[in-house]
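Colleague: Only the shape, not the letters, is given here:
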């Protein structure tokens, strides 16, 4: 699966990592719903770190279709809410 981190680039991830990323996404969604800004920051950072750690960065000039698009590390809780609506970042 190809994941784009806005403002950073694309990462290729093996589908076997889906469960770990989905767990972080569920946590992030709960923090967004409760308005927990500190928890949101922490979990968004953990999600982005997991993608970077588990995946392989594609070259800057590569342009693959992204199956997932994640917000930049500096995105606010409100910006991510607008981006998602009622769904998480990772399709269930």
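Modeller: All right, it came through fine. Remember, predicted model here, so these are calculated numbers, not experimental data.
Colleague: use CA for all of it now, contacts and neighbours both
Modeller: Will do.
Colleague: Number of residues surrounding residue 38?
Modeller: Using other C-alpha atoms under 10 Å, residue 38 has 11 neighbouring residues.
Colleague: can you tell me how far it sits from residue 32?
Modeller: 10 Å (C-alpha to C-alpha, to the nearest Å).
Colleague: putting a second one here so we can go through both:
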């Protein structure tokens, strides 16, 4: 996908996400990152689920038979705060 990214949600599959949708996803990612940084379990889960729903909403399922590498890998919705903390890069789950 030349004008976007392939995003994998662990345990679910890949989605093609247009570059134009990344600003919105970065906003959702910032809420996850903030909750993780604060150790705020109460706001962590809704923020993670909102990010995953955002990918599902703006993305389209990537062809299941395609062997394309994911540009980004997001945790599944049942991931713990500690698991997500381990996945976070300096730029969050979605760099940018």
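Modeller: Structure received. Quick caveat, the model's predicted, so the values are computed rather than measured.
Colleague: Any idea what the TM-score is?
Modeller: Taking TM-score structural alignment, normalised by the length of the first structure as the basis, the two superposed chains have a TM-score of 0.92; 92 aligned residues with a C-alpha RMSD of 1.2 Å.
Colleague: SS state for the alignment partner in the first structure of residue 93 of the second structure?
Modeller: Aligned counterpart of residue 93 of the second structure in the first structure: residue 89 (TM-score structural alignment). Here residue 89 of the first structure is recorded as coil under DSSP: H, G, I helix; E, B strand; the rest coil.
Colleague: same deal with residue 45 of the second structure?
Modeller: Residue 45 of the second structure ends up helix, using three-state DSSP.
Colleague: Please name the residues that touch the counterpart of it in the first structure.
Modeller: Using TM-score structural alignment, the partner of residue 45 of the second structure in the first structure is residue 41. Residues in contact with residue 41 of the first structure (C-alpha atoms under 8 Å, 6 or more residues apart in numbering) are residue 77.
Colleague: redo that, cut-off 7 Å
Modeller: With C-alpha atoms under 7 Å, 6 or more residues apart in numbering as the criterion, no residue contacts residue 41 of the first structure.
Colleague: how much space between it and residue 54 of the first structure?
Modeller: 20 Å.
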